[in-house]
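Q: Sequence and computational prediction follow.
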Amino acid sequence: MTDYLERSGLRVDADLCAFIETEAAPGTGVDLDGFWRGYADLVASLGPRTAELLAERDRLQALIDEWHRERRGKDWDAVSYKRFLKQIGYLIEDTAPLTIETVGVDPEIGSLAGPQLVVPVMNARFALNAANARWGSLYDALYGSDAIPDEGGVQASRQYDPQRGAAVIAKAAEFLDLALPLAEGSHADATEYRLVSDELQVILGSISSRLSDPEAYCGHAIRGSATVLLFQHNGLHIELVIDRSTVVGQQSRAGVSDVVLEAALTTIQDCEDSVAAVDAADKIAVYRNWLGLMRGDLAERFEKDGRAIVRQLAPDRQYTGADGAELVLTGRSLMLVRNVGHLMTTNAVLDADGRETPEGFLDAMVTALAAVHDLRKTSGPQNSRCGSIYVVKPKMHGPAEVALADAMFQRVEDALGLARNTIKIGVMDEERRTSVNLR
């Protein structure tokens, strides 16, 4: 039997209520009475509209199913089908152009192109691994994958194989020739990377070369026995790790023990498709991990190969810039949180009449509340450097449902005391009525 507590006319699962009030809200500055009033306003003002739009889905689907059944076995007529879709309101007349302005958008969203991961936020270890995938070893990726074929004596193995290692080093040099071409010669022939008065020289035996684009060199760092050289290509960063004390560094003519790439720029921490969260206890587990990511203190302890390991968010990466000033780059991917769609309801929060409320309302309120910790942060690992919260909203059928999500998040912003448009919605283009009508 579920225990419920009354909050602003709502009946809230007692454990969920305790999580929100004793874990998620403290430190945000959010007034709890305002939070619950805002939730109740969502239910009262947008609950009926949600039900109407879900009924509209059913109406359209029934008409479309009937249209196809009546024409089973007949030749396809695209013109009449389009006319039919307009008649029933599936297609909406496009009457005007649209201009959108955005503010406070991080470059990972607005101007940089790079990989994106999706991971179930219910699994803390997976969530941390994905967040930390902002930087990855090219050497490891080449060595452990079929990018280098397992043939000719270069099979991948857990023990380091020098022959396969040589193939990795050669393949990485090919990449460097593409991303960081030299004015003369190839990285494969480099015997030394040398900094002279903050200018990079690449020694190729008896020849001294340089980058074709000297501006690609960004800075350097000393990490233990390694010298790290930082470069940039198409807005993404590349590290050359020079360390002749390692087995791989000794094998490389220039002492390059690794090539590290800026990789997963963004990660969707998923509360929806990859997560089976069916009751309040499940939802709390999901929200607690997201809260830890936003506070920066999520940690997962496990054992691997007989060793105790603690997985945490990666720290920022520090360098001395090419101009001599301190340069700091984020060590983590920018995280978005994927809420559930409009369809599902949850018994974790009931309305005054004891009916389940939309699960999307719960996700919107709690995931945004947790993200306020990141907005208020003055130290430690930060997610958005532009002061935004990024929510991926899936399975929206048509522009009216997108407008519903927009209205919902405006009310969430008000309940949390956030400026308008602090929350940015990623509209997942999963249903054709959305993609053809969104403008």
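A: Noted; the coordinates are in hand. Numbering: from 1, shown residues only.

Q: Please count neighbours and contacts with C-alpha atoms only from this point.
A: Fine.

Q: Could you pull up the contacting residues of the residue nearest the centre of the chain?
A: Among the residues of the chain, the one closest to the centroid is Thr267, at 1.9 Å (C-alpha atoms, centre = their mean). Going by C-alpha atoms under 8 Å, 6 or more residues apart in numbering, Thr267 touches Gln116, Leu117, Val118, Val119, Ala130, Ala131, Ser333, Leu334, Met335, Leu336.

Q: isn't the fourth one right next to Ala130, touching?
A: Yes: between Val119 and Ala130 a contact is recorded at 6.8 Å, counting by C-alpha atoms under 8 Å.

Q: Please enumerate the helices of the stretch 1-150 of the chain.
A: Along the stretch 1-150 of the chain, counting by DSSP state H, counting those that start in this stretch, helices occupy 14-19, 32-70, 78-87, 107-110, 124-131, 138-144.

Q: looking at those helices, which is buried most?
A: Of all these, helix 124-131 has the most neighbours on average by mean count of other C-alpha atoms under 10 Å, namely a mean of 23.

Q: Now do that helix: which elements does it pack against?
A: Judged by 3 or more C-alpha pairs under 8 Å, 6 or more residues apart in numbering; DSSP states H and E, the packing partners of helix 124-131 are strand 116-120, strand 266-270, strand 299-304, strand 307-312.

Q: Next up, a structure to set beside the first:
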Amino acid sequence: MNMPALKYSQIHQGFYTFINEDVLPTCGIEVNVFWQAIERMIADYSNQTSEFINQEQNSQLAANTKIAPVIDRQQLIQAANSKWTSFFEAPCTGNGETETTSKAYLDKHFPLATGSHADVKNYVVYYHHLLAFFDDGSQSGLANPSEFVALCGHKCSPDSIVLQQTQTGLHLEMVFDRKGARGARDCAGIEDILVESNDCIVVDFNAVQIDGESKIQAYRNLQSFLRGDLKTVTIVNGQQTICRMNNDVTFTDVDGDDYCIENKSPIRIRCANQSLATEFMRDSKGALAPQVIIDAVVTSLMLRKAQGTNKQTSLLLERGGFTAKMMESINEMFEA
């Protein structure tokens, strides 16, 4: 294997090319500055691990966290596309949810000023307000009118309406179709209720094989995932199927302007186990570099590029955590 040489280290050729051609140009960091900095960081880590990793810290994940191996493109796409969940299919609502339960959910989170969503026969938008009409001809707005934020379709007969919880800022979309399987049975023609979540996605490097090509592919997957253009292509019986990350969704707000909801969730990138080494770099004695440092540096570079589109990103470890000194060392690369 041809490995370019640094002052004290050797580098995997594929990794060297990938970083120089695909990563550094997007970050504004000079090639020599980067390689000298990572060489020093690896040497410092080998000499004094405790200054980089806090072994006593335990990174706890919330129960609803979605974990996706970075090497598995399909799982990454599924995690990204689970930001919106049908109320009728969500695990938290149980099996066989009825119309009554869905209306109780609406009454709890988006109550009307008078009456219940269970008795609504039609929803219309009048100027900036959502109005619910009942069977006797009476009407009611929302108890908190500002919770109505957008719609799709005509105000007199919307295809969907979008509500936003005041406390969480999360959205709910009521989809109407009086000819649909569920909408035909619903008194208001509600076909579906889509609930937005803000569940964290953990992109996990722990399952990645440590050979060079697998690792580089994992980094490429992460790049595409952070850009939002990750996709898979499969061919079954001559038919091609493309699976993509969902785009942002756009509705019409109360003033007639576009109302865009981004398809982005909080992202945490879990670096490889501290005990693993990688063939990407070898020191002057031929010892393999710690994989956790390579992961931390490379993913930090990618996150730096992605910060403009999703600022809810961070690094973590399965056991322990990166110290402030470690993050300062990485930030010094950006400032050099």
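A: Yep, that arrived. No experiment lies behind these values; they were computed from the predicted model shown.

Q: circling back to that earlier point, which one of the helices and strands packed on helix 124-131 of structure 1 is the most hemmed in?
A: Greatest burial across those, using mean count of other C-alpha under 10 Å, falls to strand 266-270, with a mean of 25.

Q: Which part of structure 2 matches that one?
A: The alignment of strand 266-270 of structure 1 onto structure 2 (TM-score structural alignment) covers residues 200-204.

Q: sorry, back to before: looking at the helices and strands packed on helix 124-131 of structure 1, spot the one closest to Gly321 of structure 1.
A: Closest to Gly321 of structure 1 of these is strand 266-270 (C-alpha to C-alpha; 24.4 Å).

Q: Now the closest one on structure 2. Mean distance?
A: Between strand 266-270 of structure 1 and the aligned residues of structure 2, the post-superposition mean distance stands at 1.1 Å (mean C-alpha distance after the TM-score superposition for structure 1).

Q: What's the first helix or strand after that strand?
A: helix 280-295 (DSSP states H and E).

Q: Please name the nearest non-neighbouring residue to Leu151 of structure 2.
A: Sequence neighbours aside, Ile161 is the residue nearest to Leu151 of structure 2 in space, at 4.2 Å (criterion: C-alpha to C-alpha, 6 or more residues apart in numbering).

Q: quick one on the thing from earlier: want to try a markdown table for the helices and strands packed on helix 124-131 of structure 1, with distance to Ala415 of structure 1 as columns?
A: What follows is those, written out as a markdown table (distance: least, C-alpha to C-alpha, whole Å):
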| stretch | distance to Ala415 of structure 1 |
| --- | --- |
| strand 116-120 | 27 |
| strand 266-270 | 23 |
| strand 299-304 | 30 |
| strand 307-312 | 31 |
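
Q: who wins for proximity to Leu404 of structure 1 among the ones you listed?
A: Of these, nearest to Leu404 of structure 1 by C-alpha to C-alpha is strand 266-270, at 20.8 Å.

Q: That closest one to strand 116-120, inter-axis angle?
A: 20 degrees (axes from the mean of the first three to the mean of the last three C-alpha atoms, to 10 degrees).

Q: To Arg301 of structure 1, which of the helices of the stretch 1-150 of structure 1 lies closest?
A: Nearest of these (C-alpha to C-alpha): helix 124-131, 8.4 Å.

Q: can you tell me what part of structure 2 that closest one aligns to?
A: The aligned range for helix 124-131 of structure 1 is 73-80, by TM-score structural alignment.

Q: now for the helices of the stretch 1-150 of structure 1, which one comes closest to Arg7 of structure 1?
A: Per C-alpha to C-alpha, nearest to Arg7 of structure 1 of the helices of the stretch 1-150 of structure 1: helix 32-70, 6.2 Å.

Q: which helices and strands sit right next to the closest one?
A: By 3+ C-alpha pairs under 8 Å, 6+ apart, helix 32-70 of structure 1 packs against strand 356-358, helix 359-376, helix 399-416.
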